[in-house]
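Student: generate coordinates for the sequence data below:
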Amino acid sequence: MVLRKNILVTGASSGLGEGMARQFAARGRNLALCARRTERLDELAAELRTAYPGIRVVTRALDVNDHDRVVTVFDEFRAELGGLDRVVVNAGIGKGQPVGKGRFDANRQTMETNFVAAAAQIEAAAAIFREQRGGHLAVVSSFSALRGLPKNVTAYAASKAGISSFVDGTRLELRGSGITVTELRPGYVRTEMTGRAGNTLLMTSAEKGAHALVKTIEAEPKRAYVPAWPWVPLTVVMRLIPGRFLRMFV
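Tutor: From the prediction side, this is the model:
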């Protein structure tokens, strides 16, 4: 397995992004961290530099919906670290609302961030990896990508299904280029975004979720449901369950 020393993580100021940054730092990796909230990002960077003095941690402010800025920031990270070995496309939101309730603004923002902005990040990372003739692209999708879902998750599930398809196409496009592409489909992991879901037996703690994600990313599979239990068995349930029962998943 190739050692991926320099790792870029988007959406790193909180949630899964922050958790993955901590896990990668503990493994001695150099980090390029970006997010909109720079105060929290800089606090995390300072903490990691102190805890792991042997690594480099660089940061940038980035709203992934500013697509030109995505390219600029990725290129700046590459120059500052002397190359990028892995890019984790993680930034995303879950602000969707039920269809027809007058909140298309929230649904549009969810789809633009989770699909269009993620595609922009993939584009920027792939361009760098093509020039380097190698690299690992890891994209955080969701278990929700399996099929359409009701209530507040309709736009979210659609955006994740879209980016999952985009990742599949990207993998085919980059075949034979020395670039590895991984799609991650996490289940319920407790973060700020999933906190409103309340307590459920299916919810994994943020620390365990981040650990499982990084362990999976390090293995570089084509696709993985994380954590494997109970989400791999639940893929069968999700595909076969009648639509009227899908509300139990949201």
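Student: from now on I want contacts and neighbour counts done on CA atoms only, so please keep to that.
Tutor: Fine.
Student: show me what counts as buried in the longest helix along the chain.
Tutor: The single longest helix within the chain, with elements called by DSSP state H, is helix 154-173. The neighbour-count check on helix 154-173 (16 or more other C-alpha atoms under 10 Å) flags 154-164, 166-167, 170-171 as buried.
Student: and the host helix or strand of residue 74, which residues are buried?
Tutor: Assigned by DSSP states H and E, residue 74 belongs to helix 67-81. Within helix 67-81, the residues that count as buried by 16+ other C-alpha under 10 Å are 67, 70-71, 73-75, 77-78, 81.
Student: and for stretch 79-96?
Tutor: 81, 83-96.
Student: tell me the centre residue of this protein?
Tutor: For the chain, the residue sitting closest to the mean C-alpha position, by C-alpha atoms, centre = their mean, is residue 90 at 2.2 Å.
Student: that one against residue 10, yeah?
Tutor: Yes: using C-alpha atoms under 8 Å, residue 90 is in contact with residue 10, at 5.3 Å.
Student: which neighbours do the two share?
Tutor: residue 17 (C-alpha atoms under 8 Å, 6 or more residues apart in numbering).
Student: nearest to residue 136 among the buried residues of helix 154-173?
Tutor: Closest approach to residue 136 among the buried residues of helix 154-173 (C-alpha to C-alpha): residue 171, at 10.8 Å.
Student: sequence B follows; please return its structure for comparison with A:
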Amino acid sequence: MIRKNILITGASSGLGKGMAVEFAKKGRNLALCARRMERLEELKKTLLEINPAITVSIKSLDVNQHDDVFTVFREFQQEMGQLDRMIINAGMGKGASVGTGYFHANKQTAETNFVAALAQAEAAMEIFREQNVGHLVTISSISAVRGFRRAMTVYAATKAALTSMSEGIRIDVMNTPIKVSCVHPGFIRSEINEKVEKVPFIVDTETGCKALVKAIEKEKANTYVPAWPWAWMHWVLRMVPAKSLRGMS
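Tutor: Just a heads-up that it's a prediction; the model follows:
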């Protein structure tokens, strides 16, 4: 099935922007939202240059303003007639070791990556249940498979929660025309990690987003991308001793 009308949150930069570019190449209509409207305007221009035949709608949205999430998703649906796929991508990676005085940053990450993701899932699934068709996609992380230290502690916890929530929603709508996929990116260069110098197996944004879109199109329950090495590496991460993880983060 070709999902023609695709909504992406957090689309102004990083993985959201990269996925929008890849979907534009495939001829999909795009509903894009993020906080930075000026970046969305620039992206819309780029996407229409890539493929003038598609429709691109953009709206300003802070996903932590939960009522606005429901409003914006509905507006996109009304404009496009139907939303075929919604990708919950908006997120952040602030934080530090728990108990070191950075509660505000850790809280902000927790609220954005999980509570706001819940709001997006609620808004998306209301629409899909009414349509009786749709594909919900959540962008989790390879870090969801284990706990990590320092700045990764709360981030990894939110991604584990997102993975679990995605599975729960999937079970809830099992054997219906509504599909739910959770994608776990490995290390892909983007704004969220641009200041981190040494990252194992990291790929550039374009390579990573091509892998993301390929995985999304397959509509599997859980995928780990890019496939090499993360399709098998996530099993290794689940089994290695905690002291080995200490040296990785």
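Student: TM-score for the pair, please.
Tutor: Once superposed, the chains reach a TM-score of 0.98 (TM-score structural alignment, normalised by the length of the second structure), with 249 aligned residues with a C-alpha RMSD of 0.9 Å.
Student: helices along the second structure, start to end?
Tutor: Using DSSP H, helices in the second structure cover 14-25, 37-50, 66-80, 103-110, 116-131, 152-172, 205-218, 227-239, 242-246.
Student: run through who's touching the last one.
Tutor: Going back to what we said before, that points to helix 242-246 of the second structure. Outside helix 242-246 of the second structure, the residues that reach it (C-alpha under 8 Å, 6+ apart) are 148-149.
Student: check the mean deviation of it from the first structure.
Tutor: Aligned to the first structure and superposed, helix 242-246 of the second structure gives a mean residue distance of 1.3 Å (mean C-alpha distance after the TM-score superposition for the first structure).
Student: what distance separates that helix from the centre of its chain?
Tutor: Relative to its chain's centre, helix 242-246 of the second structure lies at 27 Å (C-alpha atoms, centre = their mean, to the nearest Å).
Student: distance across stretch 81-95 of the first structure, terminal residue to terminal residue?
Tutor: 34 Å (C-alpha to C-alpha, to the nearest Å).
Student: contact partners of stretch 177-189 of the second structure?
Tutor: Contacts of stretch 177-189 of the second structure (C-alpha under 8 Å, 6+ apart): 128-129, 132-142, 144, 163, 166-167, 169-170, 173, 199-205, 208, 212, 215-216, 219-226, 230.
Student: buried stuff in that stretch?
Tutor: Of the residues in stretch 177-189 of the second structure, those buried (16+ other C-alpha under 10 Å) are 178-189.
Student: farthest pair in those residues?
Tutor: Using C-alpha to C-alpha, the two most remote members of these are 178 and 189, lying 31.3 Å apart.
Student: ok, back up a step: among the helices of the second structure, which is the most enclosed?
Tutor: For those, the largest average neighbour count (mean count of other C-alpha atoms under 10 Å) is found in helix 14-25, namely a mean of 23.
Student: which residues of the first structure does it align to?
Tutor: Aligned using TM-score structural alignment, helix 14-25 of the second structure spans residues 15-26 in the first structure.
Student: the matching stretch vs the second structure, average offset?
Tutor: Looks like 0.2 Å for stretch 15-26 of the first structure (mean C-alpha distance after the TM-score superposition for the first structure).
Student: give me the mean deviation of the longest strand along the first structure from the second structure.
Tutor: Longest strand of the first structure, by residue count under DSSP state E: strand 179-186. On superposition with the second structure, the mean distance recorded for strand 179-186 of the first structure (mean C-alpha distance after the TM-score superposition for the first structure) is 0.3 Å.
Student: who's in contact with the residue nearest to residue 86 of the second structure when sequence neighbours are not counted?
Tutor: Spatial nearest neighbour of residue 86 of the second structure, chain neighbours left out: residue 7 (4.6 Å); criterion: C-alpha to C-alpha, 6 or more residues apart in numbering. Residue 7 of the second structure sits next to 30-33, 83, 85-87 when contact means C-alpha under 8 Å, 6+ apart.
Student: and residue 7 of the second structure, how far is that from residue 122 of the second structure?
Tutor: For residue 7 of the second structure, the distance to residue 122 of the second structure - C-alpha to C-alpha - is 14 Å.
Student: next one: residue 51 of the second structure
Tutor: From residue 51 of the second structure to residue 122 of the second structure the distance is 31 Å (C-alpha to C-alpha).
Student: that older thread, and of the helices of the second structure, who's closest to residue 60 of the second structure?
Tutor: helix 37-50 (5.6 Å).
Student: now the longest strand of the first structure: which residue numbers in the second structure?
Tutor: Alignment note (TM-score structural alignment): strand 179-186 of the first structure is matched to residues 178-185 of the second structure.
Student: and the matching stretch, how far out from the chain middle?
Tutor: For stretch 178-185 of the second structure - counting by C-alpha atoms, centre = their mean - the centre lies 9 Å from the chain centre.
Student: and for stretch 210-227 of the second structure?
Tutor: The answer for stretch 210-227 of the second structure is 12 Å, by C-alpha atoms, centre = their mean.
Student: try stretch 33-47 of the second structure
Tutor: Taking mean C-alpha positions (C-alpha atoms, centre = their mean), stretch 33-47 of the second structure and its chain are 17 Å apart.
Student: which residues touch it?
Tutor: With C-alpha under 8 Å, 6+ apart as the test, stretch 33-47 of the second structure has contacts from 7-13, 17, 20-21, 24, 32, 56-63, 90.
Student: which among the buried residues of helix 154-173 of the first structure gets closest to residue 238 of the first structure?
Tutor: The closest of those, once distances to residue 238 of the first structure are taken by C-alpha to C-alpha, is residue 157, at 12.7 Å.
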